[in-house]
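J.: prediction below, plus the sequence it came from.
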Amino acid sequence: MKVKWYEFSSPQALARDLANKVSGELAKALSARNKALLAISGGTTPRLFLEELSSTPIHWERTAVTLADERFVPPSSERSNARLALRHFFKNRASDAEFVPLYHSGSNIDEAAERASKTIAALPLPLDVLVLGMGNDGHTASLFPDAENIGELLATLDGPPVQPVVSEAAQEPRLTLSMPVLCAARAIFLHIEGDDKRAVLEQALAKKSNLPIRAVIERAGVPVHVYWAPKG
C-alpha cells in the first residue's frame, strides 16, 4: 500500500507539522503555476490543524480552497462543514483565500450535486493538496460503506466531480468529491487521531477489504501521508 506514516505525541504537535507540510506543498504549487487548489475536510479532528494552517505565510490570495465533502445543510447549520471552515480556517492570513463551497440550495441532493459539479469543474484541477479524515467505519470524504450507491462511487473512473451520497450512517444526504477527483490530487494527507481510528486504518491496510479508505489509498496517484496522534 502506498502509505507514509507519521506519528506525533499530541494533536497540537501534529497540527503544527501538518500545517507546515501542507503550506509547503501549496507554496510549491504557487511557484510552479501561480495558483494553488486545496481541499480540506470537516468534523472535529481537523480544527487545530485548520487554526494552525490559517496563520501560515503563503500567498493565500492566489489559493482556492474547497471541501472534500459537505452535508446537505445550509452554512447556518452547526453540522455544516463550510461553517466549520469559516470559523476555524478562513481568518488570519487565510482570510485572503478564495472559498469554493460544495453546498448549493436545491430541491434535492441530486440537484445540489449537479450544481456543485459545475463549480468544481471550473477550478484548475487536479487538486494540489487534499487533506482527508476518516471515520471509525472506514469512510473518508463522504464515501460511506453503507451508502446506497457505494459500489458505483468507488468504481467510477470518470463522471461529475461531485457525487450525491445517501447513507443512514451519514444522517443527512451528503455531497462528496468523486473518486477521480480525490485520487488525482498531487499531494494527499490523511489526518486521524486516537487508537480506535488507528486500528481501523491498520486493519484496512493489512488485508483486502471493501472499506472506502482502502479504495482511495489503492487508487491514489501518489503515496498517502498518514498523520496520526493519540487523542488529546
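T.: That came in fine, so what should we check first?
J.: from here on, just use CA atoms for contacts and neighbour counts.
T.: Fine.
J.: and residue 114, how far from residue 24?
T.: Distance of residue 114 to residue 24, given as C-alpha to C-alpha, to the nearest Å: 33 Å.
J.: actually residue 187, not the one I wrote
T.: Following C-alpha to C-alpha, the distance that separates residue 187 from residue 24 is 11 Å.
J.: hang on, the earlier thing: and residue 114 and residue 24? Which one has more around it.
T.: The neighbour count for residue 114 versus residue 24, taken as other C-alpha atoms under 10 Å, is higher for residue 114 (18 against 15).
J.: in the protein, which helix has the most residues?
T.: Across the chain, the longest stretch assigned as helix under DSSP state H is helix 11-33.
J.: can you list the residues that contact that helix?
T.: Helix 11-33 is contacted by residues 7-8, 35-38, 46, 48-50, 52-53, 56, 58-59, 62-63, 128-129, 187, 193, 227-232 when judged by C-alpha atoms under 8 Å, 6 or more residues apart in numbering.
J.: helix or strand for residue 225, which one?
T.: Here residue 225 sits within strand 224-229, counting by DSSP states H and E.
J.: between that strand and helix 11-33, how many degrees?
T.: On the basis of axes from the mean of the first three to the mean of the last three C-alpha atoms, to 10 degrees, strand 224-229 is oriented at 150 degrees to helix 11-33.
J.: count of neighbours near residue 124?
T.: 12.
J.: so it sits in a helix?
T.: No. Secondary structure of residue 124 (DSSP: H, G, I helix; E, B strand; the rest coil): coil, not part of a helix.
J.: okay but it is in contact with residue 37, surely?
T.: Yes. Counting by C-alpha atoms under 8 Å, residue 37 is a contact partner of residue 124 at 7.3 Å.
J.: tell me how far residue 111 lies from residue 161.
T.: Residue 111 is 14 Å from residue 161, by C-alpha to C-alpha.
J.: out of these two, which sits in the more crowded spot?
T.: Using other C-alpha under 10 Å, the more surrounded residue of residue 111 and residue 161 is residue 161, with 20 against 14.
J.: list the buried residues of the longest helix of the chain.
T.: Residues of helix 11-33 classed as buried: 11, 14-20, 22-23, 25-27, 29-30 (neighbour count, 16 or more other C-alpha atoms under 10 Å).
J.: the helix or strand following that helix vs helix 11-33, what angle?
T.: Downstream of helix 11-33, the next assigned helix or strand under DSSP H and E is strand 36-40. Put simply, strand 36-40 runs at 150 degrees to helix 11-33, going by the same axes, to 10 degrees.
J.: alongside the first one, take a look at this:
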Amino acid sequence: MNATIKKFENSVQLNEQFVAEIIEKLVSGIKNDGRASLLVSGGNTPKPLFTALTSTDLDWSKVDIALVDDRWVPLTDSASNETMVKEFLLKGNVANANFVGMKTTHTEAFDAVEEVTRNLANIKTPFDVVILGMGEDGHTASIFPCCEQLDDGLTTLKPILATQPTTAPHQRMTFSKSALLNSKQLYLHLVGANKEQVLNAVAAETDVRKAPISAF
C-alpha cells in the first residue's frame, strides 16, 4: 500500500479538493462498472464534507452508500451515524443514492451480524471510495485496541462483525479490515492538531493491535 499525506491550511481547502477527488472516483466507477460505491464514517469531522457533496453534479442514483461502522443505538439517538448521514449527506442530489444502513431491530449487535451482512452484500465491490476516521486511541471504524474483537476485526475474512469497546459506549457494527481494504481508494480524513499528533504517533507504531489504524 502506498500512503500519501496531504495537509491543508484549513478544512475549507481540504473539503474543496476532497469533494473533487471523491466525485472523480465515483464518476470513474460508474463509467467502468455501471455503478459506484462510497463508504463513509460518522462523527463531526465529515459533516462539512457531506454538506458540500449534496450539491455536486453526479448521477447519485448509480451510487451505493454505506457506513464504515455504526453504534448499535436507535435511529432516534444522536449517537447514530446513520441518523447523522441522513441529516447531512442524503440530501439534495445525494438523496437519490442507494443508502444501506447497518441498524436492525435486534437488541444486541452480535445477534444481527448475519442480517447486516446480507443487507450489505449487494453494495458494489471493490468499493470505489472508503473514508475512514481515527480516534485519539488509534482506532478506526469500530476496531478498537481495547475490545475483545480486536484480533477478529484485523484478521477475519468475513466482511462484518460486532464489537464492544471498553473505553467507549455502545456496542458497534463494523466492516472488517479485509473488507475495507477491498477498495480502489481509501482515505483517512482528519482535522485538527490533536489528530495530527495522533497520526504522527501511530505512523511509528509497529504493533497494529495498539493502534488499529496503522494496519491501514
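T.: Cool, the structure landed. It should be emphasised that the depicted structure is a prediction, and the values quoted were computed from it without experimental measurement.
J.: leaving out sequence neighbours, find the closest residue to residue 106 of structure 2.
T.: residue 112 (6.0 Å; C-alpha to C-alpha, 6 or more residues apart in numbering).
J.: actually residue 154 of structure 1, not the one I wrote
T.: residue 179 (6.3 Å).
J.: map that neighbour across to structure 2 for me.
T.: In structure 2, residue 179 of structure 1 lines up with residue 177, judged by TM-score structural alignment.
J.: pretty sure that match is touching residue 152, no?
T.: No. Assessed by C-alpha under 8 Å, residue 177 of structure 2 is found out of contact with residue 152, at 9.1 Å.
J.: between these two, who's got more neighbours?
T.: Each of residue 177 of structure 2 and residue 152 has its neighbours counted (other C-alpha under 10 Å); residue 177 has more, 24 against 16.
J.: ok, the more buried one to residue 143 of structure 2 distance?
T.: Relative to residue 143 of structure 2, and taking C-alpha to C-alpha, residue 177 of structure 2 is found at 8 Å.
J.: quick check: neighbours shared by the two?
T.: By C-alpha under 8 Å, 6+ apart, the residues touching both residue 177 of structure 2 and residue 143 are 153-154.
J.: could you find the counterpart of residue 188 of structure 1 in structure 2?
T.: Match for residue 188 of structure 1 (TM-score structural alignment): residue 186.
J.: tell me the contacts of that match?
T.: Counting by C-alpha under 8 Å, 6+ apart, residue 186 of structure 2 makes contact with 129-132.
J.: what's the closest of those residues to residue 172 of structure 2?
T.: residue 132 (15.4 Å; C-alpha to C-alpha).
J.: nearest residue to the closest one other than its sequence neighbours?
T.: Closest to residue 132 of structure 2 by C-alpha to C-alpha, 6+ apart is residue 188, at 4.8 Å.
J.: if I read this right, that neighbour contacts residue 138, doesn't it?
T.: No. Applying C-alpha under 8 Å, one finds residue 188 of structure 2 not in contact with residue 138, separated by 12.0 Å.
J.: who's more crowded, those two?
T.: residue 138 (22 against 16).
J.: what number of residues lie near the closest residue to that one other than its chain neighbours?
T.: Nearest residue to residue 138 of structure 2 in three dimensions, chain neighbours excluded: residue 211, at 4.4 Å (C-alpha to C-alpha, 6+ apart). If you count neighbours by other C-alpha under 10 Å, residue 211 of structure 2 ends up with 26.
J.: surely residue 211 of structure 2 touches residue 201?
T.: No. With contact defined as C-alpha under 8 Å, residue 211 of structure 2 does not reach residue 201; the gap is 9.3 Å.
J.: in stretch 96-113 of structure 2, which residues are buried?
T.: Neighbour-count burial for stretch 96-113 of structure 2 [16+ other C-alpha under 10 Å]: 97-104, 109-110, 112-113.
J.: one more: stretch 120-131 of structure 2?
T.: 120, 123-131.
J.: from residue 73 of structure 2, how far off is the residue nearest to residue 171 of structure 2 when sequence neighbours are not counted?
T.: Counting by C-alpha to C-alpha, 6+ apart, residue 171 of structure 2 lies nearest to residue 164, which is 4.7 Å off, once chain neighbours are set aside. According to C-alpha to C-alpha, residue 164 of structure 2 and residue 73 of structure 2 sit 13 Å apart.
J.: same question, residue 65 of structure 2
T.: From residue 65 of structure 2 to residue 73 of structure 2 the distance is 20 Å (C-alpha to C-alpha).
J.: more crowded one of these two?
T.: For the pair residue 65 of structure 2 and residue 73, the greater number of neighbours falls to residue 65 (27 against 20), based on other C-alpha under 10 Å.
J.: assign that one to helix, strand or coil.
T.: Three-state assignment for residue 65 of structure 2 (three-state DSSP): strand.
J.: now which residue in structure 1 aligns to it?
T.: Residue 65 of structure 2 maps onto residue 65 in structure 1, by TM-score structural alignment.
J.: any idea which element residue 84 of structure 2 lies in?
T.: helix 81-88.
J.: start and end of stretch 97-105 of structure 1, how far apart?
T.: Termini of stretch 97-105 of structure 1 sit 23 Å apart (C-alpha to C-alpha).
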